[in-house]
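Colleague: coords please:
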Amino acid sequence: MRIATKKLVLCALMTAIVFLITFAPFLQIPSPISQGYYNIGDTAVMIAAILLGRRYGFVAGAFGSALADLARGSFIFVPITFIVKGIEGYIVGAIARGGEENQPSNLRKILAVSAGALEMVVGYFIFELVVIRMIDKSLSVIAIVTDLPGNLIQGALSAVLALVFLTVLYRTKAVKKLLR
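Modeller: Next comes the predicted model:
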C-alpha cells in the first residue's frame, strides 16, 4: 500500500491539531470524579476522520489524544485514550466515508459523529468501571455513573462543533483544494 505524501502530511497536521485542542489548558474542565478532564479534542478527531478517512482518523485520534494525556501527566489514561480515541476516529471515518472518496452526505456525517461520541462515552465508562476501580477501591459505581453526563456533553458538543466546522469547510470549497 502506497501512502501519498500529501495524505501523510495532512494526517500529521491533524494529529498535531488533535493534540493541541485536547491539551490546551483553557479548553479543559477537570472531572470531579476521575483523574481525567473534559475537552473538545473529539472535534478534531471527528474532523480528521471525516476528511481523511478511517485509517488516518484512527492515527490522528489515537496519537494526538494519547500524547495530550502524556504531556498533561495523566499517565493512567494514556493507553485507554489511545484505544478509545483511535477507535472513535476509525468509526467516524468508516461511517462518514463509507469507502467513497467524495464528500459524505449530511446524514452520514451526523451518524458518524454520533457513533464516535457514543463510542467515546462507553469506552471511558468501561475503563473507569474496570481499571480505575481496581486502582481506587473507594470509587463507587454511582460515582462513575455521575461522570457519564460530562462525557455525554463532551461528545455531543464535539460532534456539533465538528459538523459546524465541516459545513464551513465544505461550503468554502477548502476541502476539495486541500484533498486534491
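
Colleague: drop to CA atoms for contacts and neighbour counts, all remaining ones
Modeller: Will do.

Colleague: where do the strands sit along this structure?
Modeller: 29-30, 37-38 (DSSP state E).

Colleague: now the first one: how far from the chain's centre is it?
Modeller: This means strand 29-30. Distance of strand 29-30 from the chain centroid (C-alpha atoms, centre = their mean, to the nearest Å) equals 17 Å.

Colleague: on that earlier part again, quickly compare the strands of the chain and say which is most buried.
Modeller: Highest mean neighbour count of the strands of the chain: strand 37-38, a mean of 17 (counted as mean count of other C-alpha atoms under 10 Å).

Colleague: Can you tell me what sits against that strand?
Modeller: With contacts defined as C-alpha atoms under 8 Å, 6 or more residues apart in numbering, strand 37-38 is touched by 28, 29, 30, 31, 150, 151, 154.

Colleague: Proceed likewise with the subsequent sequence, for comparison:
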Amino acid sequence: MNAQNNTNTNQSVKKLTMAGVLAAAIVLLTSVVSIPMPGGFGYINLGDAGVLLAGALLGGGWGALCAGAASALSDILLGWSIYAPATFLIKGAVALVAGILFNRSAKKLRYGFFYLAALIVPAGYFLYETILYGTATAIPNVAFNTLQCLIGAGAGHAMTIVLLRSKFYVPHTALRINRTKPDETETAETAAPAEILREPKKGPDVVLIAKRELVPLITRAGDLLSVQGFTARLVATDDQTAFDRLSAEQREKFLPADKPFVQVDDAETTAEAVAQAALQAIRS
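Modeller: Here you go, the predicted model:
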C-alpha cells in the first residue's frame, strides 16, 4: 500500500510541477506578443496556445485551473485588470473543454477539438464586452478574438504534438504505473486472456503490458531498457476487460506483486516515453 501511495504522490508532484511550468509559459506567451486592439478594448496575444496545451497535457480539471489563473494574472500584469474575472472563466473553460475532448477522443479527431474549444474565446469575450461597453463596441472585436484563438489553436496543436512525442514527457492518459498486488477480491473463471512474450532469464526489473496490437511498441521499449541495464517482461493482452477480472493469483503469473508494471494503452505513445515511465517505476 505504501508503494502505491508513493507512486500517487510522485504523480501528483509531477503534475503540479508541470502545471507551474505551463502557467509560466501562458504568462510568457501572453506578455511577449501583446497587441492592443483598435479602439483600446483588449489586446491580441498568443496565450491561447498555452491554454490549449495545458488542457491537453494536464487534463480538463487541472488544465482549467492552471490556464484560468495564469491568463487572469497576465491581464492584471499587463494593466487589463477589468478583463481578469472574465479571462479566468473563459480561458479556464477553453482548457476544460479541450482537455476533456482531447483525452477522450480518437486520435484522428482530438486535435480538431482544439479549434472547437478555442472558439469559446470570441464568444465569451463578446458577451463580457457587451455587458461592459455595449453590442456596438463588442461586435468588431469578435473578428480579432476569432483570429487570435485560431492562431493560438494552431500553435497549441503543433506544440502538443512535439511534447507528446518527446521522451521527456509521459502522457498522463497513456500509461498506468503500479507497484501493488492486484485486489484479492478479483475473480475469474476463464483462462487468462494474455501471453508472456519475453521473460528475462534472471527475472524482470519491470513488466511492460499492452494490447496485442501495441506489442511492437513495448518490444522497442524493452530493448531501450536493456541498453540501460534493465530487464523487462513483455505481456500482451487479447481482452483487457477479461484480464482485469482475473483473480489475484491468476494475475500474479503475469504481474508479480513485487515488480512494478507499466500498462500502455495509447498507440501514439513512443517507445522512449514507455521506457522513461518504466525507469520512473523502477526507481520509485
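
Colleague: Would you pull the TM-score for this pair?
Modeller: Once superposed, the chains reach a TM-score of 0.83 (TM-score structural alignment, normalised by the length of structure 1), with 165 aligned residues with a C-alpha RMSD of 2.1 Å.

Colleague: coming back round to it: relative to residue 133 of structure 1, which of the contacts of strand 37-38 of structure 1 is nearest.
Modeller: Nearest to residue 133 of structure 1 among the contacts of strand 37-38 of structure 1, counting by C-alpha to C-alpha, is residue 31 at 15.6 Å.

Colleague: and the alignment partner in structure 2 of that closest one, what is it in contact with?
Modeller: Residue pairing (TM-score structural alignment): residue 31 of structure 1 is matched to residue 37 of structure 2. By C-alpha under 8 Å, 6+ apart, residue 37 of structure 2 lies in contact with 43, 44, 141, 144.

Colleague: rerun at 7 Å
Modeller: Listed by C-alpha atoms under 7 Å, 6 or more residues apart in numbering, the contact partners of residue 37 of structure 2 are 43, 44.

Colleague: ok, it to residue 44 of structure 2 distance?
Modeller: To residue 44 of structure 2, residue 37 of structure 2 is 7 Å away according to C-alpha to C-alpha, to the nearest Å.

Colleague: and the strands of structure 1 as JSON lines, adding distance to residue 61 of structure 1?
Modeller: Shown next, in JSON lines, are the strands of structure 1 (distance: least, C-alpha to C-alpha, whole Å):
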{"stretch": "strand 29-30", "distance to residue 61 of structure 1": "19"}
{"stretch": "strand 37-38", "distance to residue 61 of structure 1": "15"}
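
Colleague: Out of those strands, flag the one nearest residue 57 of structure 1.
Modeller: Among those, strand 37-38 sits nearest to residue 57 of structure 1 (C-alpha to C-alpha), with 20.2 Å.

Colleague: Return the mean post-superposition distance for the closest one against structure 2.
Modeller: Compared with structure 2 after the fit, strand 37-38 of structure 1 shows a mean deviation of 0.4 Å (mean C-alpha distance after the TM-score superposition for structure 1).

Colleague: For residue 221 of structure 2, see how far away the residue most central in space within structure 2 is.
Modeller: Closest to where the C-alpha atoms of structure 2 average out (C-alpha atoms, centre = their mean) is residue 57, at 2.8 Å. Counting by C-alpha to C-alpha, the separation of residue 57 of structure 2 from residue 221 of structure 2 is 22 Å.
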